[in-house]
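Asks: can you look at this prediction? I've put the sequence above it.
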Amino acid sequence: MSLLEVRHLKKYYATQKAVDDISFSIDAGSIFGLLGPNGAGKTTLLRMITGIFYPDEGEIIFEGRPFNAEKDILRIGYMPEERGLYKKMKIGDQAVYLAQLKGLSKSQAIEKVKEWFEKFEMQSWWNKKVEDLSKGMGQKLQFVTTVLHEPKLIILDEPFSGLDPVNSNLIKEEIYNLAKKGCTIIFSTHRMEQVEEICDQIVLVNKGQKMLDGKVGQIRQQFKENLYRVQTEGNIHVPVSGNFSVLKQGSHEWTIQLHNGTSTNQLLSELIQAGVPVNGFNEILPTLNDIFIRLVNGSTSATRQFQNVSL
């Protein structure tokens, strides 16, 4: 079941089409990646979903009904890329204040803030001011204030920016935990490796238009190029074949591309019959970064990165 659906959204600034007829849906309890280069239209999309901007055309369906900014905003947690914390305010007081704005009573807010501060080892920060925090510490505080009211939809715009590996992993684990509890998460970034690890589904936008939409695994399969990694022993002679090409040959590993119509069983049979000791064999699927570059820049086949040795 979809928690959120956007239908034919459009948003124009003067002559620029910031969002140009984009549609997609997000399943409840999923982690959804909104990808694209700078200026692609991601932030404009997020601002329409949160009611900050109104679309020029199209509609947003939230929990099966038209989105109502006044009522539904309390069920959304939004962590923008531009951080919005009060620099002179004490951290504990600020977190409690922001929780109250999201509908919690003061006692509920204090309880929730203490719970999250303990989880993130932030108890000693209560009386510090935001201006005294490092960028990473500020990022953790912003994340806490985004999720502590337990929203149904959580929108995170570049949530790992400025975080060290330990705190990045901490935030990542909490994203998983929130999804397991039924929260739906939109994760907006240009960092492909993070998306590949975290997200169930992605949408890729560029110049205001949707270029790609689907499950991460299915997309990688869709863009595969019949590439395989063969692990062998020493400098073995490569057999001549019309069924495959060796794109790269190392002392213990080859990168092979199957020709159309050739099965992996045929490949392995040929190698074994030629006396090649096969110690390992696996398919090489393109990363989301490969696909992203290919679609956004219109780059040619990923196999160009290998030295092409046809056999």
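Replies: Right, received. Where do you want to start?

Asks: rest of the way, CA atoms for contacts and neighbours
Replies: Fine.

Asks: what is the subsequent helix or strand relative to whichever strand or helix holds Thr255?
Replies: For Thr255, the host element (DSSP states H and E) is strand 253-258. Moving toward the C-terminus from strand 253-258, the next helix or strand (DSSP H and E) is helix 264-273.

Asks: ok, and here's another one to check against it:
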Amino acid sequence: METMLSVKNLGKTFKGKKVLENISFDVQKGEIMAVLGPNGAGKSTTIRNIMGIMYPDEGSISFRNYQEIPRNMIGYLPEERGLYKNVKVMDILLYLAELKDYPLKDAKERALTYLKKFNLEGKENVSIEELSKGMGQKVQFIASIIHEPELLILDEPFSGLDPVSQELFKDEIRNLADQGTAILLSSHQMNLVEEMADRLFMMHQGQKVIYGTMDEVKTEYANFKCTIKGKNDITILESLPEVQRVEQRENSSTLYLTKDVKPTTWLKHLPDQIMIQELIFDRITLHEIFIDIASGKKLIEEAGAVNA
């Protein structure tokens, strides 16, 4: 698979504080790569370095054979939206396409196609300030892809969208990846990331904590858990084999299990006195892994590290 973006040993210091340290990852053609981390982890600084908005103190960023990404080959949806509010939708889309040296005729055709796809047909002559937040988000997304970029950076693309619009965005992001666009995705909505990402790079305090394919991350970090609905004594649950810890809420208990547990064998050891109204056996989610790292609990450290 062709590597489109390569970030190597990135380092950045602000006022004596190291905000990025030895950050390295690749994004392949047709891949959705998620960059995750809590606020202040260094995600925005990493993206700004890739975009050329700022420059790293250490390391390198390359795009295919270019040492600096050609502006007409990159699309960017920023977290902070920035469309001119008193400009008409079509005018702003064509203007931004022109800045990327994209043919005007093709830009207009693509704009009309995407406006229809995103249920904005007939809005081309409406000013940005007249649109709802969700509609404005759709226009900003169209602006980021109108020039057919080879690399697309999406920073919190689902913010402000209702569930129906989220599905539209997810479908289009997948479609772009299928067409060969390399996509770098940053989002705090872990459930959507877990559905979409091929690989992920998780940061904390400017450093890498997880890097690998989604399957590798799930295998390494997502130990099994068993959720039992029913009122049970926590001491009995904690005494069960291969239980690392138990969390209880009202009449529900979640048992976090060791890495090498065999689900079918483990279930046979449940004693008869345990009250089970409902039982769910699955792996911990990406959301739980994120919370664990962001909160500093470090409960998953025993699982090892992913360095794909």
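Replies: Okay, I see it. Owing to the predicted nature of the structure, the values given are computational and were not obtained by experimental measurement.

Asks: what TM-score do we get after superposing?
Replies: The TM-score (TM-score structural alignment, normalised by the length of the second structure) is 0.82; 294 aligned residues with a Cα RMSD of 3.2 Å.

Asks: the strand holding Thr255 of the first structure vs the second structure - mean distance after superposition?
Replies: Mean deviation of strand 253-258 of the first structure relative to the second structure after superposition (mean Cα distance after the TM-score superposition for the first structure): 6.5 Å.

Asks: quick one: list the elements packing against that strand.
Replies: Counting contacts by 3 or more Cα pairs under 8 Å, 6 or more residues apart in numbering; DSSP states H and E, strand 253-258 of the first structure is packed against strand 227-231, strand 244-249.

Asks: from the middle of its chain, how far away would it be?
Replies: Here strand 253-258 of the first structure shows a centroid-to-chain-centroid distance of 29 Å under the convention Cα atoms, centre = their mean, to the nearest Å.

Asks: kindly report the same for stretch 139-156 of the first structure.
Replies: That offset, for stretch 139-156 of the first structure, works out to 17 Å (Cα atoms, centre = their mean).

Asks: the second structure: matching residues for that one?
Replies: Alignment note (TM-score structural alignment): stretch 139-156 of the first structure is matched to residues 137-154 of the second structure.

Asks: residues in contact with the matching stretch: which ones?
Replies: Contact with stretch 137-154 of the second structure is made by 4-5, 72-79, 81, 83, 89, 93, 96-97, 100, 102, 107, 110-111, 114-115, 118, 157, 160-161, 180-186, as judged by Cα atoms under 8 Å, 6 or more residues apart in numbering.

Asks: buried only: go through the residues you listed for me.
Replies: 4-5, 72, 74-78, 83, 89, 93, 96-97, 100, 102, 107, 110-111, 114-115, 118, 157, 161, 180-186 (16 or more other Cα atoms under 10 Å).

Asks: in helices, which of these appear?
Replies: Val89, Leu93, Leu96, Ala97, Ala107, Arg110, Ala111, Tyr114, Leu115 (DSSP state H).

Asks: any idea which of those is closest to Thr265 of the second structure?
Replies: Closest approach between these and Thr265 of the second structure, by Cα to Cα: Tyr114, at 51.9 Å.

Asks: surely Gly29 of the first structure touches Thr184?
Replies: Yes: Gly29 of the first structure is in contact with Thr184 according to Cα atoms under 8 Å; the separation is 4.4 Å.

Asks: what residue of the first structure matches up with Gly206 of the second structure?
Replies: In the first structure, the residue matched to Gly206 of the second structure (TM-score structural alignment) is Gly208.

Asks: once you drop chain neighbours, what's closest to Ile291 of the first structure?
Replies: The spatially closest residue to Ile291 of the first structure, leaving aside those adjacent along the chain, is Phe223, at 7.2 Å (Cα to Cα, 6 or more residues apart in numbering).
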